[in-house]
Every structure is written in C-alpha cells, then in structure tokens.
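**Student:** Just the structure for this:
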Amino acid sequence: MLTIARRPATTRRRPVPPPAAVLTPAQAFTALPVADQLARVEQLARQALPLYGLPPTSAISLLNYSENATWLIRPPGGPARVLRINRPGYHPRANIASELEWVLAIRRDTPLVTAEPVAALDGEYIQHVWHPGVPEPRNCVLFTFVEGTEPDDSNRLASFELLGEVTARLHRHVVAWKPSRPMRRFRWDFDAMLGPDGHWGQWQNGTGVTPPIQRHLNRVLPVLRRRSDAVGFAKNRFGLIHADLRAANLLVKNDTVAAIDFDDCGYSWFIYDLAAALSFIETHPDLPAYIDAWLRGYAKVRTLSKAEIAEIDTFVMMRRLLLLAWIGSHADTAQAQSVAPGFAEGTAALADRYLSRFA
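**Tutor:** Below is the predicted model:
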C-alpha cells in the first residue's frame, strides 16, 4: 500500500500591528487643543505670581499666545503687570537676561519707553517655574504694563515714518552702548534665517511650498547670500536690533512712544529692521511708499549708507522666506493659519521680481 506522508499543519499568525507611537510629554501637550494648553499654562502663571509678591488670585487675562504666553495681571489694589511665560527650548536664561539688560538701557538712555522688567522677591528678574500640567519648566518674566495704542492703521504712511524714527533711535543707542557683559542673543544672518538649522525651521517646509515653488525659490538663495554678505558686518551696519519692530510692537500715548516685545532681538544688519517692519505685506502695491516713509523717519535720527539702501529688496526677500519658514513651523497656530493661504505663491512672485533685478 502506498502511503502519502502528510505535511504537518501550519498555524498562520495574523500580522501583529506595530505598537502605537508613544508621545513624549511635550508632544502630548502640543497635541492638546489650544484652549486646554492655555488652561494649563494659566495655572503655571498663577503659580509664578507669588514669586513676584502678587496673589495667585489676581485677575488674569491672555494678551497673546504665539511664541510665548503673555498675560495681563491685575492684582487687587496694585498696578497692572504683564507676565511673559517663555516657550521652552528657544531662549536660554542667559539670552533672556541679555534682552532685559538692553530693554533697561533703552529706557534709561533714550526718550523711548519700554516695558520695564520687575524683580521677583529674590531680586532676580527671571523665574524658572514648573507646574504638573505643563511638561517642561518655563522661564517667566514680569513687566510693567505700558499704556497706549498701536499706531493708527488707517494712516500707514505716518505709522511707517514713526517706525523708522524709533528704529533709528534703537540703532543709534546700540552703536554707542557698552553693556555690562557680553550679550548673548541670536544672530539673524543668512544661515540662521535660511539655512538648514534656521531658528524658525526650514522655509522648504512652509505651507503651500510645492516642488515647483521650491525649485524657483532655490534660485534666489545664492543671490541673497552674496548680496547680504556684501553689505558687510561693520559695527555701523550690523549689530543688536529689535528684529520684529512692526506697528504692532509700538504703543503711542499722547507724545510718548513705547517699543515692546524684544523677544526676537538679536544681531543682524540694521537695514533688516526695515524688512521686519514690512512683515506679511511684502507684496502690497503701496510697499514703495511704506519704505520711503520708513526711510524718511529714520533719516531724522541716523543716516543709512547707500550700500544698505541699495539692498532693501534683498532683506525684504530674506524676511519673506523666513516668514515662510515660520508659517510652516507654527502651522498649528491661528496666526500662521490666517496668513498661510497664498503666502507661498506670493513669495514666488516676489522672487520673480527680485531675480529680474539682481540675478
């Protein structure tokens, strides 16, 4: 009899799905809805208040939540204050201390008003605060509350002239100023803005950057590097600047002008402050008039060289690409979402005009 050997039966196993990704505490916090994030950060803010001698039951309301969380504090029976809770991993404590030293020097040495940092009970301006609902400890700074309103947006020419004058006062101050210690702040040069390790991420990851747009914008990079480097790094052209002095960061009350929000201040070309003033409106048809108004205000206080003025378009283009990077790295914020539609296409159009002049 022929017998046929049977193969042993095999047991088929169902494929095991890969384990779900485990989020770090920081990633889990970022994944929360913004309202939930703010509820937790507010608890951290209330925990910080006693360090400055303020009751944790003070009235508190949100002013801004973007890079940092900024809160208006109204303690019972005391003056209003502003508490800034710095985002983690951006500015080390030494960098914040440098920012505050310049802010105090501006307030002391110029007619400009700044929000003055308020020392905590231990005599330090910067407090390192932890709360169990927030994954990382945060650096906090309390400031005086500066009264005033933003310049009238219905008269942009006057606003840009004022911006130019205020910016020139800051530049004149920093050229002559001798800080008490080496200033530790970001450097806003070509690599820091547009390089692979840029402070605000890579512009190639910006919202709406398609492969054709990326290829087109790549053509601008060598021109920007060459022309910005040609402006040079001499002390009268490159130094500590505000780096975000837009109309939103001026407050006017009667004859008093205040400059606020020095969180981005760092080392860059002085003319870059003009490009920062034009943030998000680089393609506006009235841009030449805004630039002329800014230069007119600046000239009341300080002179720019012909070489700097000749490269205004270069620094406007650099700032636009930096903002494209910012939109990509902040895509979950309401501010970035509000400006993202069409921004990449507008940047490509701006590059067209730039290359037609300088390529």
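
**Student:** alpha carbons only for contacts and neighbour counts from here, please
**Tutor:** Will do.

**Student:** where along the stretch 151-300 of the chain do the strands fall?
**Tutor:** For the stretch 151-300 of the chain, applying DSSP state E, counting those that start in this stretch gives strands covering 238-241, 250-253, 256-259, 266-269.

**Student:** Could you export those strands as CSV, including mean neighbour count and distance to V339?
**Tutor:** Formatted as CSV, those follow (neighbours: other C-alpha atoms under 10 Å; distance: least, C-alpha to C-alpha, whole Å):
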stretch, mean neighbour count, distance to V339
strand 238-241, 22, 25
strand 250-253, 18, 21
strand 256-259, 20, 24
strand 266-269, 22, 25
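
**Student:** Roughly how far does S98 sit from S338?
**Tutor:** From S98 across to S338, the span is 32 Å (C-alpha to C-alpha, to the nearest Å).

**Student:** Give me the more crowded residue out of the two.
**Tutor:** S98 (19 against 10; other C-alpha atoms under 10 Å).

**Student:** list the helices and strands the helix or strand where that one lies packs on?
**Tutor:** If you go by DSSP states H and E, S98 is part of helix 93-109. If you count contacts as 3 or more C-alpha pairs under 8 Å, 6 or more residues apart in numbering; DSSP states H and E, helix 93-109 packs onto strand 126-129, helix 156-176.

**Student:** So which bits of the host helix or strand of R46 are buried?
**Tutor:** Assessed by DSSP H and E, R46 sits inside helix 34-48. With burial defined by 16 or more other C-alpha atoms under 10 Å, the residues of helix 34-48 counted as buried are L38, R40, V41, E42, Q43, L44, A45, R46, Q47, A48.

**Student:** want to put them side by side, so please do this one too:
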Amino acid sequence: MEDAAWLALAREAASRWPLSVERIELAARRENKVFRLITVTGQHFALRVHRAGYRSDAELASELAWMQALSRGGLAVPAPLASLEGRMLEAVKGQRVSMLSWLAGVPLGRSGTPLNIASREGVFRALGQTLARLHNLSDAWSPPPGFTRPQWGLDGLLGPQPLWGSFWAHPRLEAVQRRTLERARAAAIDALGGWMPALDFGLIHADAVRENVLIDQGRIQLIDFDDCAYGFRLFDLATALLRNRAEPDYPALEAALCEGYRSLRVIDTGQLQLFLMLRALTYIGWIVPRMDEEGGVERSARFVATGIELAEAWLGSR
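**Tutor:** Modelled structure (predicted):
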C-alpha cells in the first residue's frame, strides 16, 4: 500500500475516536505503521496500524489491557484511548488499529551508533529501576479473562519452533557457525532447564532496545509493546544491554542497570551472560523472513556475528 493510501486509512481510523484532529503525519514505519495525530487543541496521540497477521485480536487486546494497567500504575508508557464505541481496538478496512497517548522525548540511541547521552550510568540505573517497576506492577496486576500473550519460555527461546524462528537453521550460516549454534542450543536447553525453577518469570516488555526507550527531561519512558510476553525477567535486562556491548564503558553501564533494578526488586543476575546470548540468537531467527528488505543481508551478517561471538564466549565459560 502506498503512503497516501496508508494516510487515508489513518484519517478514516482517527474518525473512530473522540478527537478533533487537525493534522496526521506518518511517524514510524516499522513492524507497525505509527501515525502522529495532532488535535485542534494541540494534543498529540499515536495511532497504530498493527501489522497484519502478527498478533491475534486477543493478543492485541491483552497488550492494550496491560499497557493501560501499567499507565494507571504510574509507569511512563503510552496509555490506550477508547474509541467512540468504547473499544481499545478497532477494525478499519481489514486493518487492526489502536490509539495511544503520545510520549514526548528522544530515544536513548540508535542501533549501530555510539551512545550520545549525558549521565550515562545514571540513565542506565534509571532504566533498571523502570524495568523493575514494570515487573512489580505486572506481578501485582490481575489480568482480565482471556488475557493471552506469547511465551518467551524454554520452548519460545530454544524449542523446535522458537517464537522468532529456528536460528540454527539460518540459510546463510557457514557449517562451522551452524555447529556452534547447535552446540550452544543444546547446552542452553540443558542449563536453562535446570535453572528454570529459580529464575523470575512473568510479564516482560521484551523489546527495551535503544529506540524503544525515550528520555524526557531525565524521565525514562518505554514504548512499543508489540512483543510484550510472558518470559524470564533476565530477558528484559539482556535486551536492554545487548546492543550497548560495544560501548567503551559497557561494564559500568551493565552494573548501573543491574544496580538500579536491584534497588527496587530482587534478581539473580548470575545467568545474565546466558540471556545475552539467548537474546542475540533470537535476532538470527528474526531476520530470516526479512532478508529481502533493504539492509536485510547486512543486518543478518551482524546478527550472526554477534550470536556466534556470544555463543562461543558462553560455551567457553561453562
């Protein structure tokens, strides 16, 4: 669909909500199409056109219910807005659409670009606290009937059909790389299976990468709950850290994130290196159906290199 058609769909969708819209503009073209709506009174909202076929209606409704609970609990996340019909999710021309409050701020950074933020350790300490608050609020919340989200458990990470694809079957792996990933998978299944009873598990954001962490006057905000799920809490920490490993002060950033988290919630980070590897491996599976997109081959090579590096390091540390 051309941009003009997407914009027309956004205009029609916006009419389903109790807003007097003055301007609509495309804000992000990622997994979902995100439009910024500006009302005649100067308020800003985010209209999301959800990627077709990625989530069921029940999963989308569950995502919105959780975001609403987190927002009401005081966490800085987008808050869903009910439509004129009282629904959080609307169908417009075969597309699923939702409306959220707009969060101001700038991303923590961009993947592949050195971090350019002040008070680096302070920011990561605050991010750790934000993730801890998210987990605390989630554990105190009772999901509504029918609540359903994916599972980043043992099967979702390492089973025969992981959530993001069979990373060990990536078509561009060299033979030695494939053997390394197969060995890492087998060892991780064995290790994770033994540690699971002691690991904290529950609702997680699952995608707190740089682009999804907004900073507004020192306040940490989380956006893009598209991949929120049930999973290991260490998975959230690993996701926040993985793409910062090239930073010269990475050890200090990792320590600050964990310190911030522990200031509000207990967590055993003894297996953090395992989860950094597991998080890296998920991207190897994720990129396979996106290889034909612009830059897909280059991203794939980076993901494979990172996954192999972390797999070799973790296997060597056992």
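
**Student:** on that earlier part again, which of the buried residues of helix 34-48 of the first structure lies closest to T207 of the first structure?
**Tutor:** The closest of these to T207 of the first structure turns out to be L38 (C-alpha to C-alpha; 24.8 Å).

**Student:** Which elements pack onto the host helix or strand of A301 of the second structure?
**Tutor:** With secondary structure defined by DSSP H and E, A301 of the second structure is part of helix 296-317. If you count contacts as 3+ C-alpha pairs under 8 Å, 6+ apart, helix 296-317 of the second structure packs onto helix 175-195, helix 272-287.

**Student:** what's the average distance of that helix to the first structure?
**Tutor:** With mean C-alpha distance after the TM-score superposition for the first structure, helix 296-317 of the second structure departs from the first structure by a mean of 2.4 Å once superposed.

**Student:** A14 of the second structure -> the first structure?
**Tutor:** In the first structure, A14 of the second structure lines up with L49, judged by TM-score structural alignment.

**Student:** Its match reaches I60, doesn't it?
**Tutor:** No: taking contacts as C-alpha atoms under 8 Å, L49 of the first structure lies outside contact range of I60: 10.4 Å.

**Student:** Need the residues touching each of these two.
**Tutor:** Contact with both L49 of the first structure and I60 is made by no residue, according to C-alpha atoms under 8 Å, 6 or more residues apart in numbering.

**Student:** The counterpart of Q127 of the first structure in the second structure: how many residues sit nearby?
**Tutor:** For Q127 of the first structure, the aligned position in the second structure is E90, judged by TM-score structural alignment. Using other C-alpha under 10 Å, E90 of the second structure is surrounded by 21 other residues.

**Student:** What of L121 of the first structure?
**Tutor:** Using other C-alpha under 10 Å, L121 of the first structure has 12 neighbouring residues.

**Student:** which residues touch the residue lying closest to R169 of the first structure once chain neighbours are set aside?
**Tutor:** Spatially, and ignoring its direct neighbours in sequence, R169 of the first structure is nearest to V301 (6.5 Å; C-alpha to C-alpha, 6 or more residues apart in numbering). Listed by C-alpha under 8 Å, 6+ apart, the contact set of V301 of the first structure reads E165, A168, R169, R172.

**Student:** same deal with L157 of the second structure?
**Tutor:** By C-alpha under 8 Å, 6+ apart, the contact list for L157 of the second structure reads L163, L278, T282.
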